[in-house]
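Engineer: sequence? don't have it. structure:
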C-alpha cells in the first residue's frame, strides 16, 4: 500500500475509502454547568438537540464513579436543526440553555430527579414597532402662522 504525504493525498484516500469530511464532523457539543461548585457537564446532539449530562460522584472503596443522566421530559430529540448549548454566567446556575441556531428557539435544561429535563422551546416575540413619544411642545397647524398657545 502506498502512503500519501500530503493533505490532498489523505483526502483522496478518505473519499475513495467511502469516507468524507462531513462524516468526520463532531456530532456532539459539551458545555460545563456554570455553577462553580458543581462538576457537571452537559452533552447535546447537534442535529437532534437531545441533551444528557454526566458528573463525577464519590463511591466508597473506589476512585469514584461517573454519574450520567439521560434525557427526560423535553430533553429528547427535537425537530432536526443546528443545536448548541450555552452556559449563563450565573455562578449558581446548574442548568444550561439549549439553542437552535437556525430558528432562534431556546429552552433551559437541567438535572431533575436523575434525568435531564428541558423547558419547552420558545422564541422571544419580535419587538413591537416603536410608537413615537408624545411631543413636549404643542403642535402648530401648518399654514396658520399661529404660535402655540400657553394655558
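Structural biologist: Received, thanks. Please read all numbers here as calculations on a predicted model, not as lab measurements.

Engineer: from here on, contacts and neighbour counts on C-alpha atoms
Structural biologist: Will do.

Engineer: burial of the closest residue in space to residue 123 that isn't next to it in sequence, as a residue count?
Structural biologist: Counting by Cα to Cα, 6 or more residues apart in numbering, residue 105 is the residue found nearest to residue 123 once chain neighbours are left out, at 4.6 Å. For residue 105, the tally of surrounding residues (other Cα atoms under 10 Å) stands at 15.

Engineer: this is the other structure I want to compare:
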C-alpha cells in the first residue's frame, strides 16, 4: 500500500510539473472595428504581435491573410503580455499591455505588417 501511495504522489508531481509547460503560449483578440474581420495574436511571454484576416478571392473560396510583426511588434522584454481591444467601433488597432509593468502600446496593421507604438505608462 505504501508503494502505491508513493507512486500516486509521484504521478501527481509529474502532472503538476507538466501543467505549466503545456499552458497556452498565445492569446487572441478581435480588432474592435465592427466591419473588420481581423484577429490579433500575441505571444504572452514575449509580447510579439501578429494578425490575420479573411479576404475574398474573386470567383472562389476566400483566403486567410496574415501580417507578420513589423516595427515595434516584435519580441519585447520577457514578461506577461495581453491584448485588450478598445470599445471604439471604428478602431482597427488593439492595445498590447504588459500586466507586470503596466506599460501599454497600440498595435495595428500598416503596410502589410503589424506595427506597435513604443510602450508607455
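Structural biologist: Looks like it arrived, so ask away. Quick caveat, the model's predicted, so the values are computed rather than measured.

Engineer: quantify their similarity with the TM-score.
Structural biologist: The TM-score (TM-score structural alignment, normalised by the length of the second structure) is 0.87; 112 aligned residues with a Cα RMSD of 1.8 Å.

Engineer: next one: the aligned residue in the second structure for the residue nearest to residue 123 of the first structure relative to residue 118 of the second structure, how far apart?
Structural biologist: Using TM-score structural alignment as the criterion, the counterpart of residue 105 of the first structure in the second structure is residue 103. Relative to residue 118 of the second structure, residue 103 of the second structure is positioned 9 Å away (criterion: Cα to Cα, to the nearest Å).

Engineer: circling back: contact partners for the residue nearest to residue 123 of the first structure?
Structural biologist: Applying Cα atoms under 8 Å, 6 or more residues apart in numbering, we find residue 105 of the first structure in contact with 99, 121, 122, 123, 124.

Engineer: what about the third one, distance to residue 77 of the first structure?
Structural biologist: Which is residue 122 of the first structure. Residue 122 of the first structure is 16 Å from residue 77 of the first structure, by Cα to Cα.

Engineer: where does the most centrally placed residue in the second structure sit: helix, strand or coil?
Structural biologist: By Cα atoms, centre = their mean, the second structure has its centre lying nearest to residue 42, at 1.9 Å. Following DSSP: H, G, I helix; E, B strand; the rest coil, we place residue 42 of the second structure in the strand state.

Engineer: residue in the first structure paired with it?
Structural biologist: Checking TM-score structural alignment: residue 42 of the second structure goes with residue 44.

Engineer: count the neighbours of the nearest residue to its match once chain neighbours are set aside for me.
Structural biologist: Spatial nearest neighbour of residue 44 of the first structure, excluding adjacent residues (Cα to Cα, 6+ apart): residue 51 at 4.5 Å. The local packing of residue 51 of the first structure (other Cα under 10 Å) involves 32 other residues.

Engineer: since that was my last question, I'll sign off now.
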